[in-house]
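Novice: quick one, fold the following:
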Amino acid sequence: CEFKPFGLAHALRVLAATLRLLRILDHPGQRKFRECRTGYYRFPASKTGSTGPMRLGTLGGAVPRVLPVGSTTESPKILSAGQSVTRSASCDGENSNFGPREMNLVLIRKAEQSDGGSVALASKDERSVHIVNHLGKKTGDTVSFGIYDGPRGKATVTVDDGGGVRLTPVQETMVPPEPEPEITVLLAVPFPMRMKWLWPVMASFNYVTRIVVIRGELSNHEFCDSRSLREGVYGPLIEKGMSQGARTRGVKVDVCFENVSADLLGRLGLGDNSAARALLDCGDENNVPKELYGHVDGFFSDAHGRRASGVGSCPAATLAVGPERGWTEKEAKIFTDFGFASTSLGSSILRVDTAVVAGLGIVTAALDKARRRGTTLEECQTAKVKRPRG
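Specialist: Here you go, the predicted structure:
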């Protein structure tokens, strides 16, 4: 190949473009973004030192890494229940881009309805954008429509000249929600970006009716400051997940920054003996966890044989998932003493978000099977009345 030298002006332009690119990549906001995307975080101070017992592997994912030199070193802040802290934009900032909203059902709040039952959506409302641009609906067409914690069915679309949409429920198609199985997710606060991603994903599972966030001993205490744990952030994300899952039954959220204890589990109402309770755990040489599906399915098989309340149409389950570094031996013992079974998703080392999705899929399948064993609707409603709630 014959080498053809570039001119000086071209070389200077290339050099200037390279320097601009380096400045962009070295911008503090970009550095923070890269740290969030790769999962860097600081280890919290340990009272027992680095040699203390840890249960690593089942739920934590990749080995934790320490923040690069120059990162902030302020001491961890611990929140009590109900306390909020103002902080600047971070990994869990409000401007994170989660892509276009996925809707299999247009979900509205009761307060949005007019006296006649119709709903007017502004042209910039993401639901209007979805109906007009993504679904390509026009005046006279129908869409799947539901009211939060209320009935669902079809609604007639009316598109105005400005791009706004009015939805009028087709009353003969509206049906109230039927009693269904219930899943409570108990989650030790994970990395903020994973927590924010998990809200809509958990809410898209039809059976998830409650999400409880607590603080694990090995949780990074700074994560308790996360904006993703504020109602103004997770509320819309949960509704997004409900729309994607085509469900109207609401999801209750409890955020309680207390360490695991029998007293806490009791106050949260997690002592229900009619619910299958599973702790995702890697176990140790003296404790080999059960396979998750086998535990939940076996629990309801035995319960069905006894005709215990809560089986059939409305079986219930609680799934406890630890933080990135897993549960400690002490926490695992508290759970098992309280009635939780130590279970596993297999030998793979999974991230928290992966473990939550896999666990919920398995528990949902087991509850579907338990539901097919069948009881009457009256038995199901009686079980729901008897079932304690925190």
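Novice: CA only for contacts and neighbour counts going forward, please
Specialist: Fine.
Novice: show me where the stretch 201-350 of the chain has strands.
Specialist: In chain order, the stretch 201-350 of the chain shows strands spanning 208-214, 252-255, 275-280, 290-291, 316-321, 341-344, with DSSP state E, counting those that start in this stretch as the criterion.
Novice: alongside the first, I'd like the structure of this one:
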Amino acid sequence: MGKDALGDIGFGYRPRAAYASDPAHSRGRLFDEPESPTRTPFQRDRDRIIHSTAFRRLKHKTQVFVAHEGDHYRTRLTHSIEVAQIARALARALRGDEDLAEAVALVHDFGHTPFGHTGEEALNEKMAAWGGFDHNAQSLRVVTRLERRYAEFDGLNLTWETLEGLVKHNGPLTDASGKGLKGPVPQAIRDYSELHDLELDRFAGIEAQCAAIADDIAYNSHDIDDGLRSGFLTLEMLEDVGLPGSILKDVRARYPQLDDVRTGHELMRRQITLMVEDVITSTKANIERLKPDSADAVRAAGETMVTFSAGMAAAEKELKAFLYKHLYRHAEVMRVRADAEQIVRDLFDVYFADPRAMPDGWREGLDRAQDRIKARSVADFLAGMTDTYALKEHRRLFDHTPDLS
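Specialist: All right, here's what the predicted structure looks like:
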């Protein structure tokens, strides 16, 4: 059932730019399914992502601060929702497919371990002998294999465009010869691409690029917010950083009596607005220069089209360096990271030594499996854990569990 039969359901088939991804001409799903009579393929992807178990688990997965440290800190779930809002705004302004941009934004963190990048580093170390661990590849495993909801296939059976965006939202993974641009391409990505060619040497569509830069905009802003809430950052510290410093100067000039909490929120909303508007202006200039006449022309452009201007890119780089030094590497954050790493290492060692320590549905057949199969199954189980479940499991299996509060 195509565009004419479906009509303009949910405004999903409204006119869009020639370079946008068109749901009426999607490259389809690995397993053929009848079209929905009420949703475009990309709207259907978005809905499947939201209703998945992996999406709900993001609620208790660390962004920067461990999930139980406070109710108002971002988690992977709230971060993904904020990224999706910004991605939709960008796609709308650029006349792309908003639903596809939203789907890629909502699914992009599915492969993250408990305790954020700390858990990923620990799991990658443990998996070094079997291809390592990469959260992007794990996201693909989740939506193509590990979610078990449907009678006829494993995974969510998402469209080619959503999977392409998930895998390549940060750019191509290989050169034209298939050689990895940043080291070996994770086996999970290569294996799936052999079945459903994701064109790993080309850029993703405009919508996935919107989701990628929306990710940067979201965490550059909300990590400041969480840093202020924690006390690890102060408004005075931000005065010396170009982008937030200039915004603070304007806010204080206009509202000299404003309290610090409201000042911080004014900073956040203005910074997001400035960055979004900069991306729209810069990307429109790129589109005018490159003149893509199809979604495939965006993929073949040889460069990322959705970008910051040179000035904003420099300001964003300075801000990231500031956050890295004063927030991500703060002594208290590093203390929690060290303890969280140990929890992930301990759990991997126990499950690998005795898969019977894992629950039903995960341990079957692993006592006789090759080490690489057993290790990957343990990694799948561990990566799917929330912070709270990882702590609970560690307390069950060990006499002492670090206090991450």
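Novice: post the TM-score for the overlay when you can.
Specialist: Once superposed, the chains reach a TM-score of 0.27 (TM-score structural alignment, normalised by the length of structure 1), with 185 aligned residues with a CA RMSD of 7.6 Å.
Novice: follow-up on the earlier one: save the strands of the stretch 201-350 of structure 1 as CSV, and put in mean neighbour count too.
Specialist: Compiled in CSV, those are given as follows (neighbours: other CA atoms under 10 Å):
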stretch, mean neighbour count
strand 208-214, 21
strand 252-255, 16
strand 275-280, 26
strand 290-291, 17
strand 316-321, 26
strand 341-344, 24
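Novice: which of the ones you listed sits closest to residue 31 of structure 1?
Specialist: Proximity of those to residue 31 of structure 1 was assessed by CA to CA; the nearest stretch is strand 208-214, lying at 28.6 Å.
Novice: which strands or helices does that closest one pack on?
Specialist: strand 182-188, strand 252-255 (3 or more CA pairs under 8 Å, 6 or more residues apart in numbering; DSSP states H and E).
Novice: looking at these, which is nearest to residue 336 of structure 1?
Specialist: Minimum separation from residue 336 of structure 1 across these (CA to CA) falls at strand 182-188, 14.3 Å.
Novice: and the top helix by length along structure 1, which residues are buried?
Specialist: Secondary structure of structure 1 per DSSP state H: the longest helix is helix 352-373. When burial is assessed from 16 or more other CA atoms under 10 Å, helix 352-373 of structure 1 yields the following buried residues: 352-356, 359-360, 362-364, 366-371.
Novice: do the same with stretch 391-400 of structure 2
Specialist: Per 16+ other CA under 10 Å, stretch 391-400 of structure 2 contains these buried residues: 391, 393-394.
Novice: need those residues in JSON lines (columns: distance to residue 230 of structure 2).
Specialist: Written out in JSON lines, the entries for the buried residues of stretch 391-400 of structure 2 read as follows (distance: CA to CA, whole Å):
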{"residue": "391", "distance to residue 230 of structure 2": "22"}
{"residue": "393", "distance to residue 230 of structure 2": "27"}
{"residue": "394", "distance to residue 230 of structure 2": "26"}
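Novice: need those in JSON lines (columns: distance to residue 136 of structure 2 and secondary structure).
Specialist: As requested, those are arranged in JSON lines below (distance: CA to CA, whole Å; DSSP: H, G, I helix; E, B strand; the rest coil):
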{"residue": "391", "distance to residue 136 of structure 2": "24", "secondary structure": "helix"}
{"residue": "393", "distance to residue 136 of structure 2": "25", "secondary structure": "helix"}
{"residue": "394", "distance to residue 136 of structure 2": "25", "secondary structure": "helix"}
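Novice: hang on, the earlier thing: kindly indicate which of the buried residues of helix 352-373 of structure 1 lies nearest residue 306 of structure 1.
Specialist: Among these, and counting by CA to CA, the member closest to residue 306 of structure 1 is residue 370, at 13.3 Å.
Novice: my guess is that closest one meets residue 301, correct?
Specialist: Yes - counting by CA atoms under 8 Å, residue 370 of structure 1 touches residue 301, with 7.3 Å between them.
Novice: and residue 217 of structure 2, how far is that from residue 117 of structure 2?
Specialist: When CA to CA, to the nearest Å is applied, the distance between residue 217 of structure 2 and residue 117 of structure 2 equals 18 Å.
Novice: looking at these two, which is more packed in?
Specialist: Neighbour comparison, residue 217 of structure 2 and residue 117: the larger count goes to residue 217, with 23 against 17 (by other CA atoms under 10 Å).
Novice: list the residues that contact the more buried one.
Specialist: 83, 272, 275-276 (CA atoms under 8 Å, 6 or more residues apart in numbering).
Novice: between the residues you listed, which has the most around it?
Specialist: Neighbour counts for those were taken using other CA under 10 Å; the highest belongs to residue 83, which has 28 neighbours.
Novice: what residues are up against that residue?
Specialist: Residues touching residue 83 of structure 2, when contacts are defined by CA under 8 Å, 6+ apart, comprise 105-106, 211, 214-215, 217-218.
Novice: what of residue 237 of structure 1?
Specialist: Applying CA under 8 Å, 6+ apart, one finds that residue 237 of structure 1 lies in contact with 196, 199-200.
Novice: repeat that for 7 Å
Specialist: With contacts defined as CA atoms under 7 Å, 6 or more residues apart in numbering, residue 237 of structure 1 is in contact with 199-200.
Novice: now it: how far from residue 263 of structure 1?
Specialist: Using CA to CA, residue 237 of structure 1 is found at 30 Å from residue 263 of structure 1.
Novice: just to revisit the earlier point, nearest to residue 19 of structure 1, of the helices and strands packed on strand 208-214 of structure 1?
Specialist: Of these, the one closest to residue 19 of structure 1 (CA to CA) turns out to be strand 182-188, at 43.0 Å.
Novice: show me what the closest one is packed up against.
Specialist: Packed against strand 182-188 of structure 1 by the contact rule (3 or more CA pairs under 7 Å, 6 or more residues apart in numbering; DSSP states H and E) you find strand 208-214, strand 316-321.
Novice: residue 156 of structure 1 is in what secondary structure piece?
Specialist: In this structure, residue 156 of structure 1 sits in strand 152-159 according to DSSP states H and E.
Novice: about what we covered before: closest one of the contacts of residue 217 of structure 2 to residue 190 of structure 2?
Specialist: Distances from the contacts of residue 217 of structure 2 to residue 190 of structure 2 were compared by CA to CA; the smallest belongs to residue 83, at 26.9 Å.
Novice: quick one on the thing from earlier: a markdown table for the strands of the stretch 201-350 of structure 1, including distance to residue 20 of structure 1?
Specialist: As requested, the strands of the stretch 201-350 of structure 1 are arranged in a markdown table below (distance: least, CA to CA, whole Å):
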| stretch | distance to residue 20 of structure 1 |
| --- | --- |
| strand 208-214 | 43 |
| strand 252-255 | 44 |
| strand 275-280 | 47 |
| strand 290-291 | 53 |
| strand 316-321 | 44 |
| strand 341-344 | 49 |
